[in-house]
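1. Generate coordinates for the sequence data below:
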Amino acid sequence: MIEDDELVRTTLSETLIGEDIEVAGLANAEDALILLAAGQVPDVLVTDIDLGPGLNGFDLAEIARARHPEVEVILISGTTPDPGRKALQRHERFLQKPFAPDDLAAAIRKAGPHDQVEP
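-> Alright, predicted model coming up:
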């Protein structure tokens, strides 16, 4: 999970851990790219859209999917995504802040690989 607000990141991480969801909380996209390059690929990438200076959540999602097409993405933000941006991709979901931390846990479970059906 990539969230630049430390309080939000900590709160969401603690809730997810309490839901038996393994989580690594990071403050920026660049740290996430280091983990992805090292082969640490999550089943679900949760990222805030606005991450401050540097890459944003859309950029991170695009890079992550280019390297690992199977990665599911949940974008979170306190603002609605720019309507001029292309529609969310197949592997992207969106949660508008504020949301209940339990809602994020439910979205992760829904997006996770255990929810996929073999052809």
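2. rest of the way, CA atoms for contacts and neighbours
-> Noted.
3. Next up, the contacts around residue 64.
-> Shown in contact with residue 64 (Cα atoms under 8 Å, 6 or more residues apart in numbering): 33, 36, 71.
4. Turn these into TSV, columns for neighbour count.
-> Converted to TSV, those look like this (neighbours: other Cα atoms under 10 Å):
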residue	neighbour count
33	16
36	16
71	21
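5. and which of these is nearest residue 54?
-> Proximity of those to residue 54 (Cα to Cα) peaks at residue 33, which lies at 12.1 Å.
6. Proceed likewise with the subsequent sequence, for comparison:
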Amino acid sequence: MKNIRILLIDDEEGFSSVLAKRLTRRGVEVITAADGAEGLLKLDTELFQVVVLDMKMPGMNGLQVLKTIKNRHPSVEVILLTGNADMDSALASMNAGAFDFMLKPANTEILTHRIYDAAKNSRVCMDRAG
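-> Got it, this is the predicted structure:
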């Protein structure tokens, strides 16, 4: 599957930078945002099939961002990443419409496969001109 474009929302710049490079090497186009507000702005103006979203961030947390994404952009799939194995957060995010919930640091190969699966499931059309 080609033309996979994701938005990576994470406040840890080092983590985002490394993950973006690893995913880019695997053929995924990655745009980053440092927090939920910046990520939502990018979603309102650009097309993405998948959002990879950190659960714990200053300002809006991942669950709040997820709910806003699903409200404004229901066809975008969201994979949540968290540093803590919190089953309540995992259940809440899945109930709010997350495609998947993974622990950080996520194995890049597994995450790449989940991104491909989510992109296949996404109803965002990336073939639009413009």
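7. Among the contacts of residue 64 of the first structure, which lie within strands?
-> Using DSSP state E, the subset of these located in strands is empty.
8. if you look at those, which of them are in helices?
-> Among the contacts of residue 64 of the first structure, the members found in helices (DSSP state H) are 33, 36.
9. Take the contacts of residue 64 of the first structure and write them to TSV, including distance to residue 108 of the first structure.
-> Below are the contacts of residue 64 of the first structure laid out as TSV (distance: Cα to Cα, whole Å):
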residue	distance to residue 108 of the first structure
33	20
36	18
71	12
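10. what helix or strand does the most centrally placed residue in the second structure sit in?
-> Ranked by distance to the mean C-alpha position of the second structure (Cα atoms, centre = their mean), the top residue is residue 52 at 1.6 Å. Here residue 52 of the second structure, judged by DSSP states H and E, is contained in strand 50-54.
11. Which is the succeeding secondary structure element to that strand?
-> According to DSSP H and E, the helix or strand after strand 50-54 of the second structure is helix 62-72.
12. Following superposition onto the first structure, what is the mean distance for that next one?
-> On superposition with the first structure, the mean distance recorded for helix 62-72 of the second structure (mean Cα distance after the TM-score superposition for the first structure) is 0.8 Å.
13. which helices and strands does the helix or strand that that helix is followed by pack with?
-> Next helix or strand after helix 62-72 of the second structure toward the C-terminus (DSSP H and E): strand 77-82. Here strand 77-82 of the second structure touches strand 50-54, strand 100-103, helix 108-121, going by 3 or more Cα pairs under 8 Å, 6 or more residues apart in numbering; DSSP states H and E.
14. of the ones you listed, which approaches residue 67 of the second structure most closely?
-> Nearest to residue 67 of the second structure among these is strand 50-54; the distance by Cα to Cα comes to 11.8 Å.
15. The closest one to helix 62-72, inter-axis angle?
-> Put simply, strand 50-54 of the second structure runs at 160 degrees to helix 62-72, going by axes from the mean of the first three to the mean of the last three Cα atoms, to 10 degrees.
16. next one: strand 50-54 of the second structure to chain centre, how far?
-> Relative to the centre of its chain, strand 50-54 of the second structure is centred 1 Å away, using Cα atoms, centre = their mean, to the nearest Å.
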